[in-house]
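1. This is a predicted model, with the sequence first.
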Amino acid sequence: MEPKSGKLNRKMETAIVALLNQPTITLAAEDAGISETTLWRWLQRGDFAKAYREARKQAVNQAIAHIQRISGEAVDTLREVMNDGKKETARVTAARAILELTLKAYEIEDLEERLEALEERMRNNEHH
């Protein structure tokens, strides 16, 4: 009934949206108006699984972009707390949070660069 590869049908696209919005396969299937068995079967298909992974990746990228947009406010708030001479414990906690977040951001950036380099080497090896 549905194609085995290529473009997904409307029901499959609806199922992907449901998977992104619901916490369980059961609820996602119900939300999409299909059986749980059908949804599990679709998840085994390469084209559906790839489209779902891509949709999840886009959702995560959107969430990260949102966090990046508001991170300046968070840093400003931490800076205010850190510079408030009245609350020493809060100052230390805020300073530690800023340092930890800075370190994590650096580590993530470093890991992304290393992963990209590895992926590039793998692609080059596949072509040779």
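-> Perfect, thanks for sending it. Numbering: from 1, shown residues only.
2. hey, let's count contacts and neighbours off CA atoms from now on
-> Noted.
3. Around residue 25, how many other residues sit close by?
-> 17 (other CA atoms under 10 Å).
4. any idea how far residue 60 is from it?
-> Taken as CA to CA, to the nearest Å, the spacing of residue 25 relative to residue 60 amounts to 19 Å.
5. ok, now residue 109?
-> Residue 109 sits at a distance of 16 Å from residue 60 (criterion: CA to CA).
6. and the one residue sitting closest to the centre of the chain, what does it touch?
-> Central residue of the chain (CA atoms, centre = their mean): residue 60, 2.7 Å from the mean position. Neighbour list for residue 60: empty [criterion: CA atoms under 8 Å, 6 or more residues apart in numbering].
7. Now the host helix or strand of it: buried residues?
-> Element membership of residue 60 [criterion: DSSP states H and E] is helix 46-83. By 16 or more other CA atoms under 10 Å, the buried positions in helix 46-83 come out as 47, 48, 51, 52, 55, 56, 75, 78, 81, 82, 83.
8. now those in a markdown table, with distance to residue 67?
-> Listed next are these as a markdown table, based on distance: CA to CA, whole Å:
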| residue | distance to residue 67 |
| --- | --- |
| 47 | 30 |
| 48 | 29 |
| 51 | 24 |
| 52 | 23 |
| 55 | 18 |
| 56 | 16 |
| 75 | 12 |
| 78 | 15 |
| 81 | 20 |
| 82 | 21 |
| 83 | 24 |
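9. ok, and here's another one to check against it:
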Amino acid sequence: MLFFSVGGIKLAARTEDVGGISPWVPSIPVPSRTPFVQAMLKRDNLVMPVYDLATRLNCQPLGEPLLCLTARHLDGPMAICIDAEVPTLETVDAAAIRQTGRGDIETLGSITIGGNDVAIVALQRLGQIRQDVARH
């Protein structure tokens, strides 16, 4: 698992769902009807949507310099601005993962780390809850 934070909120993601971590670069605002996607980010020859996870969690990324987590989303690479605190990799026993249902973000469950519950973000499916609600 990759452990990272957004606005001081500790989160986790499966390593296979992460394409990389790099310095954050300014994004380009674009009109969009997709909830929490209002910008694009260009890195080398790749242009990808920016998913505003901080706004979705009602917080602001912390620290300098901010970092970019590239998510391997089902629709293609997606940039997420995360806190400056360097993410860490940890091995997690699959039996320690609990199924939880958070209504504010897509998750694969949660795990207890250092006495705190940490949501495992479903990076491949980010935005689907909000898009499904918007369609109905």
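-> Cool, got the structure. A quick note: this is a predicted structure, and the numbers were derived from the prediction, not measured.
10. Need the TM-score between these chains.
-> Comparison of the two superposed chains (TM-score structural alignment, normalised by the length of structure 1) gives a TM-score of 0.24, and 52 aligned residues with a CA RMSD of 4.9 Å.
11. one step back: how near is the residue nearest to the centre of structure 1 to residue 20 of structure 1?
-> For residue 60 of structure 1 relative to residue 20 of structure 1 (CA to CA), the value is 10 Å.
12. do residue 102 of structure 1 as well
-> From residue 102 of structure 1 to residue 20 of structure 1 the distance is 30 Å (CA to CA).
13. Going by how many neighbours each has, rank these two and give me the top one.
-> Neighbours were counted for residue 102 of structure 1 and for residue 20 using other CA under 10 Å; residue 20 has more, 15 against 11.
14. With adjacent residues omitted, what lies nearest to the more buried one?
-> Counting by CA to CA, 6 or more residues apart in numbering, residue 56 is the residue found nearest to residue 20 of structure 1 once chain neighbours are left out, at 6.8 Å.
15. The one you found touches residue 18, doesn't it?
-> No - in this structure, residue 56 of structure 1 is not within contact of residue 18 by CA atoms under 8 Å, at 11.4 Å.
16. Around residue 101 of structure 1, how many other residues sit close by?
-> 12.
17. what helix or strand does it sit in?
-> Using DSSP H and E, residue 101 of structure 1 falls within helix 88-127.
18. Would you check how far apart the nearest residue to residue 52 of structure 1 once chain neighbours are set aside and residue 100 of structure 1 are?
-> Sequence neighbours aside, residue 16 is the residue nearest to residue 52 of structure 1 in space, at 5.8 Å (criterion: CA to CA, 6+ apart). Distance of residue 16 of structure 1 to residue 100 of structure 1, given as CA to CA: 35 Å.
19. Check residue 31 of structure 1 too.
-> 40 Å.
20. who has more neighbours, these two?
-> Set side by side, residue 31 of structure 1 and residue 100 show more neighbours around residue 31, with 17 against 12, by other CA under 10 Å.
21. If we ignore the residues flanking it in sequence, what's nearest that one?
-> Nearest residue to residue 31 of structure 1 in three dimensions, chain neighbours excluded: residue 18, at 6.0 Å (CA to CA, 6+ apart).
22. Tally up the residues packed near that neighbour, please.
-> For residue 18 of structure 1, the neighbour count with other CA under 10 Å is 20.
23. give me every residue that touches it.
-> Shown in contact with residue 18 of structure 1 (CA under 8 Å, 6+ apart): 28, 29, 31, 32.
24. Over to residue 47 of structure 2?
-> When contacts are counted by CA under 8 Å, 6+ apart, residue 47 of structure 2 touches 40, 41.
25. and if you look at residue 125 of structure 1?
-> Contacts for residue 125 of structure 1 (CA under 8 Å, 6+ apart) come out as none.
26. Right, I'll call it a day here.
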